[in-house]
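Asks: Kindly return the folded structure for what I paste below:
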Amino acid sequence: MSYNKTPSITAETINPKVKIFNYEPCGEIVRYAERLQQEMDENPGSLPFPEIIHCNLGNPQALGQRPVTFFREVLCLCDNPALLNKDEARALFSPCAIRRAQRIINSIPGKETGGYTDSRGVKSLRQAVADGISARDGYPSDPDDIFLTDGASSAVNMMMQILIRSHEDGILCPLPEYPLYSASIILHGGTMVAYNLTEDRDWSLEIFEVKRCLEEARSAGLTVRAMVVINPGNPTGQVLSITNQEEIVEFCRKEGLVLLADEVYQDNVHVENKKFHSFKKVARSLGYDETDLSLVSFHSASMGFYGESGRRGGYMEITGFGHDVKDQIYKVASVTICPNIAGQILMSLVMDPPKLGDESFEIFESEKEKIHSSFWKRAKTLEKAFSSLEGVSCNNIEGALYLFPRLHLPSLAIKAAEAEGVSPDVFYTHRLLDATGIAVVPGSGFHQVKGTIHIRCTILPDEDKIAAMIPRLKAFHESFMNKYRGSEPYMKDLRR
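Replies: Here you go, the predicted model:
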C-alpha cells in the first residue's frame, strides 16, 4: 500500500484571506522581542540593555498594574462558593464582596461557575450591565439587547459575520485603525472602506471626508453597510466632541448605515476639557430611537483601570435591530455555546461597581484614582519625551492608552529601509528594540496614511520603567538621526 506523503495543508493551501491581513500589536516585533528575551535569559549581560520594555500592547497587568481588589474578591468567591459559608471568609473578604458573590452565584444555573450559560450570558449579569448603561447615559437599556462576549474582539467579529455577505459589502473604518477591524473584514470576505482621520487637527474625524469615501465606494459598486468609530481613539488617542458625534449619528441615520461604536476606552479620558459620551446617549439626546438608527456599542473589561485583559470580558449592546435579526445574532453567538463566565462576572462588576455606602467603596475609589492619576502622569511624560525628539511630532493624548508619534526620518534612513525591503517604521522600530530593548509597534500595522511614518507606544509600563526607558530612547534617536544624516557614527550598542 502506498501513502500520500504530501502535507495535507501548507502555507500555499491555507485560506488565502488568512495570509492577507496582519496584526502587528502581536506581530513580528513581538516575536523578535521574545527571541531577545530568550537570548538574555540564556546569556545574561549579552545585550546592551537590562530588560525588554513592552510598549507594544495594551496588556495592563502584564506590565505591572495591580488588579482591582473588589473584582478579584468577587471572582474568588464565585469560583469557590464554599468559602461563603466559612467564618474565615469574613476576615478575608469585604462584606459587600461576599454579598455580591452570593447574589451572582444564586443567579447562575446550577449555582456553579463551571457550567454553560445562556449564549448571551447570564440574565442577571446582563441586567447589571444594562442598569450600568442606563445610569451612565440617562436613557434605558434592555438586558435582552446585551450580549456578553469573550472580550470586545469576539463581539466585533460576530457583527462582521452578520453584516458581511460578500466582497461587495463595505465597512467604513478610520485610518489609522485598530487592526482588529481590517482583519475581521478580510476574514469574513468584505471590503474595508477607509476614511482618513486628520492628524494636524488632533486626529479629528471630518464628516466631509467620510462622505467622500462613502460616495467613492458606492460609485465603485460597493454596498456600504456600517461605519466603525473608535472613541476614545486607538491608536490615535483623541476624544470626540459631542458636536462631532452628533454629525456622525446624523450621517449614519441619513445614509442607512449601522454605527459600530468601539467604546472600550470610555473610562480613559486624560484631559479636563473632554468627557466621554456614548453614541447611544448622543443619539437619544437628539431624539432618535430604535426606529431611526441601528447602533452596536462595544465595551471591555480589558482596558481602563480594570486591566483584566486575560479574563476576556466584554459586551455589545445592540439597538435598532428587529427581533428577526436579533434571533440570528443569538444563533451565531450560540455556535460557541456561551462566553466564559469569569468574563461575564467581570463585565457586570465593571458596569456595577461598589457604590457610596458599600464597605469596598473607599478602597475601590482609591485604587481607581491612583491608577488614573498614574495613567495621566505616564501619558504626559511620554508625550513630552517624544515631542522633544528631533524630527518627531506627537499630538496630545486625550484618551485611551496610546501615543502615535510621527517620525520625519532622514532620506538616507528611508533608502536604507528600502534596501532591506521593509518600510521605514519597521526599520526604525527593529533598531530601537535592538539598541534599547524598547518594543513599540510600526505605524504601518495600523494602516497609517500613505507617505507618513508613525509608531504606536502604550503608556502602560509603570512609572519607573518609563523613567528608565526615556534616556535610552533619546540616546538611540539622536544617534539614529546622526547616522542617517551622515554626521556621526551610529551608537556602538546597535546590533544591526
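Asks: From now on I want contacts and neighbour counts done on CA atoms only, so please keep to that.
Replies: Fine.
Asks: Run through the helices of the stretch 351-496 of the chain in chain order.
Replies: Assigned by DSSP state H, counting those that start in this stretch, the helices in the stretch 351-496 of the chain fall at 361-387, 411-420, 424-436, 463-485.
Asks: mind putting the ones you listed in JSON lines, distance to residue 37 and mean neighbour count included?
Replies: What follows is the helices of the stretch 351-496 of the chain, written out as JSON lines (distance: least, C-alpha to C-alpha, whole Å; neighbours: other C-alpha atoms under 10 Å):
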{"stretch": "helix 361-387", "distance to residue 37": "24", "mean neighbour count": "17"}
{"stretch": "helix 411-420", "distance to residue 37": "24", "mean neighbour count": "14"}
{"stretch": "helix 424-436", "distance to residue 37": "11", "mean neighbour count": "22"}
{"stretch": "helix 463-485", "distance to residue 37": "16", "mean neighbour count": "17"}
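Asks: can you tell me which helix or strand residue 170 belongs to?
Replies: Under the criterion of DSSP states H and E, residue 170 resides in strand 169-175.
Asks: Against which helices or strands is that strand packed?
Replies: strand 191-196, helix 207-219, strand 223-230 (3 or more C-alpha pairs under 8 Å, 6 or more residues apart in numbering; DSSP states H and E).
Asks: what's next to the shortest one, contact-wise?
Replies: For strand 191-196, contacts defined as C-alpha atoms under 8 Å, 6 or more residues apart in numbering pick out 167-176, 182, 185-186, 205, 209-210, 213-214, 217, 224, 449.
Asks: Let me know the angle separating it from strand 223-230.
Replies: Strand 191-196 runs at 50 degrees relative to strand 223-230, counting by axes from the mean of the first three to the mean of the last three C-alpha atoms, to 10 degrees.
Asks: next up, for comparison:
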Amino acid sequence: MSTSRLLSPLQIYNGIRLRQSSTSFHRQKSAVGFRSSWALERQARRAMATYQPTLTAENLNPCVKVMEYAVRGPLVIRAEEIEKELEQGVKKPFTEVIKANIGDCHAMGQKPITFIRQVLALVGYPKLLDDPHFPEDAKQRARTILAGCRGGSVGSYSDSPGIEVIRRHCAEYIERRDGIPASWENIVIGGGASDAIKNVLKLLICPINGKKPGIMIPIPQYPLYSATLAEFNMHQIGYYLDESKNWGLTIPELERAITEAKKVSAPRAIVIINPGNPTGQVLTKENIEEIVKFAYKERLFIFADEVYQDNIYAEGSKFHSFKRVMHDMGEPYNKMELASFMTASKGYMGECGLRGGYAEVLNMDPDVKKQYLKAITAMLCSTVFGQATLDCVVNPPRKGEPSYEQFMKEKNAVLGSLKERAKMVADTFNSIEGYSCNPVQGAMYAFPQIRLPPKAIEAAKKKGQAPDAFYAFELLESTGICIVPGSGFGQQPGTHHFRTTILPQTEKLKVMLEKFREFHADFLKRYS
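Replies: Next comes the predicted model:
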C-alpha cells in the first residue's frame, strides 16, 4: 500500500485526520503500523520543533515592542480574567467587574439614541423603508445615504475620503457650529477619530536635518498619542498641564518643553485635546489664542482633538473650536495648518463600536493634500455603517420633523445625567482622605490625585510596579473596579493619579464611589 497519502505530522497534530473518510483513515492506520494516536502526536511535535519561525521577538519591528496603550493594558487583561472566574463560580468579594477604564458609553449602560438606530436599521435593510413604524425623517436620511452608496447598498465601498453627501453634511454641521464657511472637500471620514488622527499624523514622519520629527502632546495625555508616536518612531514632546490651575495649559511650559525637545528632535506639530482627556478641562478662548500664537511662532501644525465638544458641564465653561478662534484672529493665524477631529463615539451618541469620525484639514499645501488623499486610498474606505452613524450626528432631526422632540429629549437626558455624574464624581473624591480631584468641566473622565503612603510605594517597588499601578491592581482585586493608572497617561514626577470614567449609570456610580471610599480607607490602614 502506498504511503503517499499519509497526513503530515502538522495535520495530524491539528486534528485534521479526524475529517478524513473512514476508508482513508484505515489505510493510514495500516501504513503506520497501527501506531497509537499518542505516537503520531509525538511525531508531529518533533516535526514542529524543528521549524524556526521567520518572525520572532528578536526581529519584530522594535517600534511595536515599545508601543503601549494603557487604556487596554494589563489591568484590563486581569479584569477580563476575573470576569471569567466569576462566571465559573469563583468566590470574590464582589459580584461584577466595573470597567471604568474606558469611555465606552453603551457598555456602561447608556441607551442608544433612537433616531440613529432607526436610520442604521433602514440603511442596513432597505425593505424597512416601507414599514409605517419608522418616521419619515429617518427614512429620508436613509434614502439620502443609500443614494450616495454604489449599488444603493452600504455593503459597497465608498470613495476613500467618505461618501460625498455625508462629507457635505459634515461641512454644514461645522458651518452651523462656527458660523463660518466650511468646504466638504476638506473633510475626510475615518474609522473613528483615532483613525483620522493617525492618517494625518503619519504625513509628518520625516527626519529634518537628521533629527526625528517631534510632536508636542499634553501630559497627562490620551495614550493613543504616545502609542502612535512610538509606532511611527516619532519623538514625543510632553508638555505638562498645570494641575494647580485646573489642568491649565501655560505658555511658559510650552516654551520649556519645545526648547528641551529641539536638542534631540525637530518639532513639527502640537496636539491639543479640548475638552481634555483624561483631565476634563475646557480651554478658554483666550488660552486657545495664546496656543495659536505659540504654534505660529514655532511653525507647528495644529492637531485639535475636539471629540468631546458636546460634553461641557461646568458653569461658565464653553466649547470654542480652534477653527473659529483662528478665523477670528485674522491673518496670519487664519492661514495656519490645522486638522480638527470629531467622532460619533463620544458626545451624547456614544456609538464607539460603529467607528465613525472625521478630520477637517485646513490650509494644507495642495501637493501635500494630494499625497494625503492618495495615502487614504490604500485603506479603501472606512466602514460605511460608521459613516452613516456620523451622518446622523451631523445631520440630526430638525425642528418640525417627526423625530425632533424625541431626539432632543434623549440627547438632553444623556448630557444632563453626565453633568450630574461629573459633579458627583469630583465631589465624592474630594471628600475622601488622601484624594484630590479638579472639577470635571467636560469630557467623560476624572483624573484624581492619590497621596500614597511610603509603605505602599515600597510595596509597589518590591512588585516591580509603578505605585499607582499597584494601587489600581489592589483596587481591582478587592472591589472589581477597573481603572487606568496615571502613569499610563503621564504625570508630574512624584505624583500619583488614576483615570476613571463618569459613565456608569447613576445608581451604579453611587455604588462604585462608595467602594472607592471603603477600599481607600482600608488601603490606608494596611499601608500607613
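Asks: and residue 302 of structure 1, which of the helices and strands packed on strand 169-175 of structure 1 is closest to it?
Replies: strand 223-230 (15.6 Å; C-alpha to C-alpha).
Asks: got a list of contacts for the closest one?
Replies: 163, 168-174, 193, 214, 217-218, 252, 256-263.
Asks: okay, it sits on what stretch of structure 2?
Replies: Following TM-score structural alignment, the aligned partner range for strand 223-230 of structure 1 in structure 2 is 266-273.
Asks: And for stretch 444-456 of structure 1?
Replies: With TM-score structural alignment as the criterion, stretch 444-456 of structure 1 aligns to 487-499.
Asks: That stretch: end-to-end distance?
Replies: End-to-end distance of stretch 487-499 of structure 2 (C-alpha to C-alpha, to the nearest Å): 10 Å.
Asks: that older thread, can you say which of the contacts of strand 223-230 of structure 1 are buried?
Replies: Those of the contacts of strand 223-230 of structure 1 that meet the buried threshold are 163, 168-174, 193, 214, 217, 252, 257-263, by 16 or more other C-alpha atoms under 10 Å.
Asks: What lines up with residue 93 of structure 1 in structure 2?
Replies: Residue 93 of structure 1 maps onto residue 134 in structure 2, by TM-score structural alignment.
Asks: wait, I meant residue 118 of structure 1
Replies: Residue 118 of structure 1 maps onto residue 159 in structure 2, by TM-score structural alignment.
Asks: how many neighbours does that match have?
Replies: 17 (other C-alpha atoms under 10 Å).
Asks: Equivalent analysis for residue 40 of structure 2, please.
Replies: 17.
Asks: How much space separates the closest residue to residue 134 of structure 2 other than its chain neighbours from residue 166 of structure 2?
Replies: Spatially, and ignoring its direct neighbours in sequence, residue 134 of structure 2 is nearest to residue 118 (7.1 Å; C-alpha to C-alpha, 6 or more residues apart in numbering). Distance of residue 118 of structure 2 to residue 166 of structure 2, given as C-alpha to C-alpha: 17 Å.
Asks: Same drill for these two, tell me which one is more crowded.
Replies: Higher neighbour count among residue 118 of structure 2 and residue 166: residue 166, with 24 against 20, using other C-alpha under 10 Å.
Asks: The helix or strand that one falls within: which residues count as buried?
Replies: Element membership for residue 166 of structure 2, per DSSP H and E: helix 164-178. Residues of helix 164-178 of structure 2 classed as buried: 164, 165, 166, 167, 168, 169, 170, 171, 172, 173, 174, 178 (neighbour count, 16+ other C-alpha under 10 Å).
Asks: what does stretch 197-208 of structure 2 give?
Replies: Buried, per 16+ other C-alpha under 10 Å, within stretch 197-208 of structure 2: 197, 198, 199, 200, 201, 204, 206.
Asks: What residue in structure 1 is paired with the second one?
Replies: Counting by TM-score structural alignment, residue 198 of structure 2 corresponds to residue 157 in structure 1.
Asks: my read: that match touches residue 184, true?
Replies: Yes. Using C-alpha atoms under 8 Å, residue 157 of structure 1 is in contact with residue 184, at 5.8 Å.
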